[in-house]
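> how does the following fold in three dimensions:
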Amino acid sequence: MKMRIHRSVIAGSMLLGCLLCLSPGHAQTTTGSLPASISIFKENIIHFSPDDSAKYDTDRVVCREGGRVITRTVELPPFTPPVRITAHVVLAPIPKDELEVYDRWDRAGNVRLEIPGGPDVELVKFITAYGGRTEYDVDLSPLAPLLRGRCVFKGFVDTWVSPAWKMDFSLTIAPDTQAVNPDWVMPVMYSESVTRDGIGDKGIEIPVDIPTGVHRVLLHYYVSGHCTDGADADEFVQKDNVIRVDNIVVHRYRPWRDDCRQFRPINPYCRRWTDGSWSCDYSRSGWCPGDIVAPLELDLTDHLTPGKHTLRFVIENIRPKDANGNYGYWRVSAQLLGWK
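The predicted model follows:
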């Protein structure tokens, strides 16, 4: 099915600039002044083939991690803020024949920016539909200081088949006096598997240094809970996420989505259980099959004054590994945004 979904979310930004990015490259852009249109990925194949991850490489797009990550280095055009930057993402399953696709499952994925010496910055976080096509528009205006010059983009889908999905990813950049462009951003963390065995109850601790002159600080926290066997915790059981600054709890909440029923029409391979329920309808820890995962936005201005601080992220009671080797895990990333 080809129903389009358009959901907007403000992502993080940082003053680290694309001078940190590696390797030259060129994207297809409009000429002259803004607005500009940049095509970065166009029907590029994401797959899993550890013995031949490069079999779908092109002259501009290179596969990594067994084919599940595609990368491209592009040269983005110069601009003078304020600007509005909009990302357009299309995910389409690759058909096997008239009735089947190669990957009919819901898969975690994202588009992110590679930062040498630091964690990747998640631009768009999503879960694919059950073998269905999805399409998203995402406002990346707060990333304007970063999205210029040479940048390395990554497209990721956590698939285990080959071939699996095709991805489109493009940016439009246009002048806009209403766009939000922070002065400073710090990438805090990026992890695809936060587990009980990995961090236990202590959580993830990150030192941060707020620059002099920054008077307002926001945290963007992307999080989704999963399990290796598709049952129980941490996908279908609510768990507290606790955020501390300098060992003081500043926020406690349970990431949860209970509106997944609305996405059933774009989940063509979702199946009905004997009790009459549909897998794609179930409430989950911060996500729905076929939709983006929006960040928690938390104002930390009163806690993160200029100077050195410590952030700690704790996910309580993560399901430990059982006798069959199954366990709960979380995909998380975060950025700090600051204004002078």
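> only C-alpha atoms for contact and neighbour calcs from this point on.
Fine.
> the residue lying closest to residue 182 once chain neighbours are set aside - how many residues pack around it?
Among residues not flanking residue 182 along the chain, residue 339 sits closest, at 5.3 Å (CA to CA, 6 or more residues apart in numbering). Residue 339 has 14 neighbours, counted by other CA atoms under 10 Å.
> for residue 157, same thing?
Neighbours of residue 157 (other CA under 10 Å): 26.
> can you name the next helix or strand after the strand or helix carrying residue 70?
Assessed by DSSP states H and E, residue 70 sits inside strand 69-76. Following strand 69-76 in sequence order, the next helix or strand is strand 83-93 (DSSP H and E).
> contacting residues around that following strand?
Residues from elsewhere that reach strand 83-93 (CA atoms under 8 Å, 6 or more residues apart in numbering): 101-104, 128, 131-141, 143-144, 164-177, 179-181.
> check which residues of the strand or helix carrying residue 124 are buried.
Following DSSP H and E, one finds residue 124 within strand 121-127. Neighbour-count burial for strand 121-127 flags 121-127 (criterion: 16 or more other CA atoms under 10 Å).
> what angle separates it from strand 83-93?
Between strand 121-127 and strand 83-93, the angle comes out at 40 degrees (axes from the mean of the first three to the mean of the last three CA atoms, to 10 degrees).
> downstream of strand 121-127, the next helix or strand is which one?
Assigned by DSSP H and E, the successor of strand 121-127 is strand 134-139.
> report all helices and strands that that following strand contacts.
Other helices and strands packing on strand 134-139, by 3 or more CA pairs under 8 Å, 6 or more residues apart in numbering; DSSP states H and E, are strand 83-93.
> surely residue 272 touches residue 281?
No - contact between residue 272 and residue 281 fails when scored by CA atoms under 8 Å: they sit 9.9 Å apart.
> before we go on, could you also do this sequence so I can check it against the first one:
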Amino acid sequence: MSKPSDKIQQYIDLKNGYNISTIKDRNTVFKKIISFDSLPIPKKENDTRVILGYECQHVSFSYFSNRIDVWYTEKAAVKGTPNSNYLPNRNALVLQMVYNGNQTLTANAITKVKKYEPFITYDDKTVLVDKSEFEEILINSRYTKLHIFDNEKLNFNSKSIIPKEEDLISDKVYHFSNGSVVLKKIKITPELKNSNAVFAKLTCKSNGDAYDRTGSVFIIPEKKEREITTLLDAYLHGLDRLPIYTDSKANKYQGIIKEKGYSPAIELLRFFTPFGVNHFNDKRKINNYNWANEVVYKEDITSLVPTDEDEIWIGVFIGNYDAGGHIISLEFDAYPLMNNESNIKTKKYIVPLFSTVNTMEMSGQNYGGLFANDTLKVNFEIKEEVKNLQLLYTTTGHGGWGNGDEFVPRMNKLFVDGKEVFKIIPWRTDCATYRLFNPASGNFSDGLSSSDLSRSNWCPGTLTFPYIVPLNDLQKGNHVIEVVIDQGPNEGPSTNHWNVSGVLVGQLNN
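This is a model prediction of the structure:
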């Protein structure tokens, strides 16, 4: 039997030879019934030991590569076990269990309770489910799912209507930049505020577009001051609302760095659509190629969600010029604090410094091609004492054919106050792993497919995670960060460019 406070109630029916487990989900109680015949089989061991005056027999179980040693007696009036999976037989009372030789559970007394009435949570209205269904209900009960977008289309639609700023409300989906961006303002719920971890889960499938495209999930924080400009202003009123960054050859880039009066978006996920998953599955059937139905991307975004805000804008972008485009769904999974964790949450420090991800590509925003002739430089100020200060640096290279930066390794370097703090050649060699995400990928005469080819830190159908750059030595005051990339020359009409984003994260001293 379980305690009344337990989420899962477990009962052993010795008479009928099965275990019963129940769980309540909303207003419905579900139960599963597991026959003793389907439980792990005990292996008899030769030693004995005395526990609470009883000479106990020893058996062991093997379960999911774990060894469980059990000592039990058949002489006690009461029968049972603290773990219903491990019952040597119907006449056994288990008095000690040892998990993998290092965790021991031992009975310290056997007490007779007068007029005991068992706590029963099931009746004739309880819904019987099988083991797999019960496991799904159990797992889903442990955390909170916040559904943000559900089967939204991201495509190129020149007739997409831009809403008026005064009409914007929370919990409504809006489409911007000719249909290639969806935005929604959500409330920061108590589950998000009090979570131990937050994950973003994105699903994506083709709705007609055959190509691998750059995608981004991002946050636009709510404005606290009217004079602050964000990407939302540009989505509503046009690119000319964004400040201009001019490189050494007078090329102009809209809204790519943090500066006075402007803050770029906080990038949560950098993802890449595969070549036509789902839509093209039936159009390119190949024996023994079992194409995926969709791609699921999931990443820990705990450090990037500003839980001190009341509301934030969540956006998803996929750059494409296809009328069918892609279908996406997005949820945040908030995992609660465990019982032994403190409820005292430190305030997060989240400051986006730069982003050349042109989420307004379909509205004419320039690609980040400045690195061929210039350095991306950002002046910023740290106004508070920050613990565990880090830069989350996400970088992917694009452009060209065989000699373009998509397919040529290029050095990335970061400098803070003139000192090199990070360098790497970002490169992915595992793209062939994801072949079954890419039914529309081109096949070459040498046997390779386009989706197999190694790339500058991305693959069709994958996430690109940020590099973590520790900056613990930075003190309060003014600083400058520089991004230097060995960008190659353009190849014909194809422009080399780099999508880079950088966000400072840490914890503020209380």
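> mean deviation (superposed) between the strand holding residue 70 of structure 1 and structure 2, please.
Relative to the matching residues in structure 2, strand 69-76 of structure 1 has an average distance of 1.6 Å after the fit, by mean CA distance after the TM-score superposition for structure 1.
> thinking again about what came up before, for the residue nearest to residue 182 of structure 1, give its distance to residue 81 of structure 1.
Counting by CA to CA, to the nearest Å, the gap from residue 339 of structure 1 to residue 81 of structure 1 is 14 Å.
> buried ones in stretch 55-75 of structure 2?
In stretch 55-75 of structure 2, counting by 16+ other CA under 10 Å, buried: 56-61, 68-74.
> list just the nearest of these to residue 478 of structure 2.
Within the buried residues of stretch 55-75 of structure 2, the smallest distance to residue 478 of structure 2 is 58.2 Å, found for residue 68 (CA to CA).
> hang on, that closest one in a strand?
Yes - under DSSP: H, G, I helix; E, B strand; the rest coil, residue 68 of structure 2 falls within a strand.
> what residue of structure 1 takes the place of it?
In structure 1, nothing lines up with residue 68 of structure 2, judged by TM-score structural alignment.
> thought residue 68 of structure 2 was touching residue 99?
Yes - at 4.7 Å, residue 68 of structure 2 counts as touching residue 99 under the criterion of CA under 8 Å.
> follow-up on the earlier one: residue range for the strand holding residue 124 of structure 1 in structure 2?
Residues 266-272 of structure 2 are the counterpart of strand 121-127 of structure 1, counting by TM-score structural alignment.
> that stretch against structure 1, how far on average?
Looks like 0.8 Å for stretch 266-272 of structure 2 (mean CA distance after the TM-score superposition for structure 1).
> tell me which residues are up against that stretch.
200, 212-220, 297, 299, 301, 304, 351-352, 394, 458-465, 501, 503.
> mind redoing it with 7 Å?
212-220, 301, 304, 352, 459-464, 503 (CA atoms under 7 Å, 6 or more residues apart in numbering).
> end to end, how far does stretch 313-327 of structure 2 reach?
Start-to-end, stretch 313-327 of structure 2 (CA to CA) is 20 Å.
> how about that stretch, which residues of structure 1 does it hit?
Counting by TM-score structural alignment, stretch 313-327 of structure 2 corresponds to residues 152-166.
> can you give me the buried ones in the matching stretch?
152-166.
> go on, stretch 103-122 of structure 1?
103-115, 119-122.
> likewise stretch 298-312 of structure 1?
For stretch 298-312 of structure 1, burial by neighbour count (16+ other CA under 10 Å) applies to 299-300, 304-306, 309, 311-312.
> need the contact partners of that stretch.
Taking CA under 7 Å, 6+ apart as the rule, stretch 298-312 of structure 1 contacts 203-212, 214-220, 243-246.
> what subset of those residues is buried?
Of the contacts of stretch 298-312 of structure 1, these count as buried by 16+ other CA under 10 Å: 203-205, 208, 210, 214, 216-220, 243-245.
> hang on, residue 329 of structure 2 packs against residue 154?
No - look at residue 329 of structure 2 against residue 154 with CA atoms under 7 Å: they stay out of range, at 10.6 Å.
> looking at these two now, which is surrounded by more residues?
residue 154 (28 against 18).
> re the thing from before, tell me the contacts of the residue nearest to residue 182 of structure 1?
Contacts of residue 339 of structure 1 by CA under 7 Å, 6+ apart are 182-184, 214-217.
> inside strands: which ones of the residues you listed?
If you go by DSSP state E, those have 184, 216-217 in strands.
> dump the residues you listed to a markdown table, plus distance to residue 321 of structure 1.
Putting those into a markdown table (distance: CA to CA, whole Å) gives the following:
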| residue | distance to residue 321 of structure 1 |
| --- | --- |
| 184 | 39 |
| 216 | 41 |
| 217 | 37 |
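> rewinding a little: wait, which of the buried residues of stretch 152-166 of structure 1 is closest to residue 327 of structure 1?
residue 158 (16.9 Å).
> so what's the closest one up against?
Residue 158 of structure 1 makes contacts with 68, 107-109, as judged by CA under 7 Å, 6+ apart.
> before we move on, the earlier item: ok, residue 272 and residue 281 of structure 1, which is more surrounded?
A count of neighbours by other CA under 10 Å puts residue 281 above the other of residue 272 of structure 1 and residue 281, at 19 against 12.
> map that one across to structure 2 for me.
By TM-score structural alignment, residue 281 of structure 1 lines up with residue 452.
> wait, doesn't that match sit right on residue 436?
No - here residue 452 of structure 2 does not reach residue 436: they are 10.4 Å apart, not a contact under CA under 7 Å.
> columns distance to residue 236 of structure 1 on top of the contacts of residue 339 of structure 1, output as a markdown table?
Below are these laid out as a markdown table (distance: CA to CA, whole Å):
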| residue | distance to residue 236 of structure 1 |
| --- | --- |
| 182 | 36 |
| 183 | 38 |
| 184 | 36 |
| 214 | 39 |
| 215 | 39 |
| 216 | 35 |
| 217 | 32 |
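> stretch 93-103 of structure 2 maps to which residues in structure 1?
Against structure 1, stretch 93-103 of structure 2 falls on no residues (TM-score structural alignment).
> just how off-centre is that stretch within its chain?
Put simply, stretch 93-103 of structure 2 sits 36 Å off its chain's centre (CA atoms, centre = their mean, to the nearest Å).
> and it, what's buried?
93-98.
> ok, then the element right after the helix or strand harbouring residue 233 of structure 2?
Element membership for residue 233 of structure 2, per DSSP H and E: helix 231-237. Downstream of helix 231-237 of structure 2, the first helix or strand assigned by DSSP H and E is strand 244-246.
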